[in-house]
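Q: 3D, please:
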Amino acid sequence: MGSASAVLGPLCDGQHSSHDVLHYTAPSHLELGPLQLETCWWVPLLFAVAGVILGVSHPVLDSWQQGRGGQQPRGGADPSWTLVLAAIALFVLQYAASGGLEAPLLGQTLMGGLPTLDIVLAAAAVAIWWAFDATPQGLAMACLTAVAGPAVEVALINGLHLYAYTHPAVLGVPTWIAWVYFAGGPAVGNLGRRVSSSLVQRRRRHRAGEA
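A: Sure, this is the predicted structure:
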């Protein structure tokens, strides 16, 4: 989980810097074919920690809910790789869209003054949760991620001055970033379920072989 997140996270985050959404104080620039990514040495580590937390918490909460007769995720405790990769792909698309749409939608509002970009990304994030999770525990983790993620960013920006958003709204971060974190919950959570299931099955085969 840590390795996958350490690779995927900076690739997604690089979409923000490439669209002038944010820039690092001491950046590292990577060229991956047509992709020009701006990142920093600590970014993969931070994403790795987040990946481990989300990857472990979802199977644990699923097991707890199952013991209480609660709802199980759409893909079950053992989701297919097709479902896992589809959830990740849509999360990556939402992440990229948040960067690409910020400039054209900046300042635009809908529904009584709510920012248009927030509405678009919120709808996409909730749709991802509904399509690939749809459980109370998954919703709780998505909401927790949507709160904890921006809170960590506030500390990194205002406390450590490691990077800055071009168009911040509250305490140095844009409001729409919470919906990007929200969508990451079901995407990374299903990868965690897939990995957990594989480990459980391997352990069972090993025990059967010993017997």
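Q: alpha carbons only for contacts and neighbour counts from here, please
A: Noted.
Q: how close does the closest residue to residue 110 other than its chain neighbours get to residue 167?
A: Among residues not flanking residue 110 along the chain, residue 116 sits closest, at 5.6 Å (Cα to Cα, 6 or more residues apart in numbering). Look at residue 116 and residue 167: by Cα to Cα, to the nearest Å, they are 15 Å apart.
Q: out of those two, which sits in the busier spot?
A: residue 116 (19 against 15; other Cα atoms under 10 Å).
Q: Would you agree the more buried one is in contact with residue 104?
A: No. Between residue 116 and residue 104 there is no contact under Cα atoms under 8 Å: 10.3 Å.
Q: Now for residue 48: which residues touch it?
A: 1, 2, 3, 4, 5, 6 (Cα atoms under 8 Å, 6 or more residues apart in numbering).
Q: Would you do the same for the sequence below? I want to compare the two.
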Amino acid sequence: MPRLHDHFWSCPCAGAARHPSPPRARAAKPAAEPGDMSAAAAQAAGADPSPRGPRAGASGRASSWHHDLVQRSLVLFSVGVVLALVLNLLQIQRNVTLFPDEVIATIFSSAWWVPPCCGTAAAVVGLLYPCIDSHLGEPHKFKREWASVMRCIAVFVGINHASAKLDFANNVQLSLTLAALSLGLWWTFDRSRSGLGLGITIAFLATLITQFLVYNGVYQYTSPDFLYIRSWLPCIFFSGGVTVGNIGRQLAMGVPEKPHSD
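A: Below you'll find the predicted structure:
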């Protein structure tokens, strides 16, 4: 008589129990990784899961920033050219500035190189002011509107006009008066330490360059009392730097910061 355990081992289900299937057979398909799920979700939503998306965005921001920089430079250059033509006309009419007869003149009787040089200087100064404010972490917020900027330009033109029209007993009195007016312009429309420091630096450098040009006979001033130039000229450079700086700051309002490269 066959025993019970012999029937048990001869049963087909027992053979299946003795030889279990390998794990790969039981798991026909592995579970999806979390990264694959996110990639599939991004593709279903129409997004680009590759790292090219952020790079393209940074490239677009950089292109927009450079485009805005070029636009501001052109505006500042144009402002510098117009101011140079108008203010130099005032100086020439009062015989304060004299150019050689052989110099090619424009319709404003000004040397041809004066407007481009002043336009370039205005572009550099106008871009430098908001850049310094950004690096110092002190954004200029005093009277930030175009009406204030236009009044600042009017005062600057008035100071230059006073240097050519007003007659004082000596140049010292005129220089002190224009120095007070220039500081008043800074106090009224700027009041920032960066504006004061940049204005003084611009006045110093521009005075040195002017001394060099006059020394080499490019042009000359009547009745020089400060080496080869007039003693009030640094005041004009200071007020001009503050004025162009305010224009540059106003143009830079709402402009995104320069994108940093990774």
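Q: Now check the residue nearest to residue 110 of the first structure against the second structure: what is it aligned to?
A: Correspondence of residue 116 of the first structure to the second structure, assessed by TM-score structural alignment: residue 173.
Q: helices or strands up against the host helix or strand of that match?
A: Using DSSP states H and E, residue 173 of the second structure sits in helix 171-189. Using 3 or more Cα pairs under 8 Å, 6 or more residues apart in numbering; DSSP states H and E, the elements in contact with helix 171-189 of the second structure are helix 146-165, helix 233-251.
Q: which one of these lies closest to residue 126 of the second structure?
A: Residue 126 of the second structure lies closest, by Cα to Cα, to one member of those: helix 233-251, at 4.1 Å.
Q: The closest one: average distance to aligned residues in the first structure?
A: Helix 233-251 of the second structure differs from its equivalent in the first structure by a mean of 0.8 Å after superposition (mean Cα distance after the TM-score superposition for the first structure).
Q: so what's the residue most central in space within the first structure closest to, chain neighbours aside?
A: The residue lying closest to the centre of the first structure (Cα atoms, centre = their mean) is residue 184, at 2.3 Å. Spatial nearest neighbour of residue 184 of the first structure, chain neighbours left out: residue 91 (6.2 Å); criterion: Cα to Cα, 6+ apart.
Q: Under the alignment, what does the one you found map to in the second structure?
A: Counting by TM-score structural alignment, residue 91 of the first structure corresponds to residue 156 in the second structure.
Q: Pull the contacting residues for its match.
A: Residue 156 of the second structure touches 185, 239, 240, 243, counting by Cα under 8 Å, 6+ apart.
Q: Out of those residues, which two are the most distant from each other?
A: Top of the distance list for the contacts of residue 156 of the second structure (Cα to Cα): 185 and 240, 9.9 Å.
Q: Show me what residue 253 of the second structure lines up with in the first structure.
A: So residue 253 of the second structure corresponds to residue 197, using TM-score structural alignment.
Q: Is that match part of a helix or strand, or is it coil?
A: With DSSP: H, G, I helix; E, B strand; the rest coil as the basis, residue 197 of the first structure sits in helix.
Q: which residues does residue 145 of the second structure contact?
A: So residue 145 of the second structure contacts residue 250 (Cα under 8 Å, 6+ apart).
Q: Repeat the analysis, applying 10 Å as the threshold.
A: 246, 247, 250, 253 (Cα atoms under 10 Å, 6 or more residues apart in numbering).
Q: from the residues you listed, which single one is nearest residue 34 of the second structure?
A: In terms of Cα to Cα, no member of those lies closer to residue 34 of the second structure than residue 253, at 44.1 Å.
Q: any idea how far that closest one is from residue 61 of the second structure?
A: Residue 253 of the second structure is 17 Å from residue 61 of the second structure, where distance means Cα to Cα.
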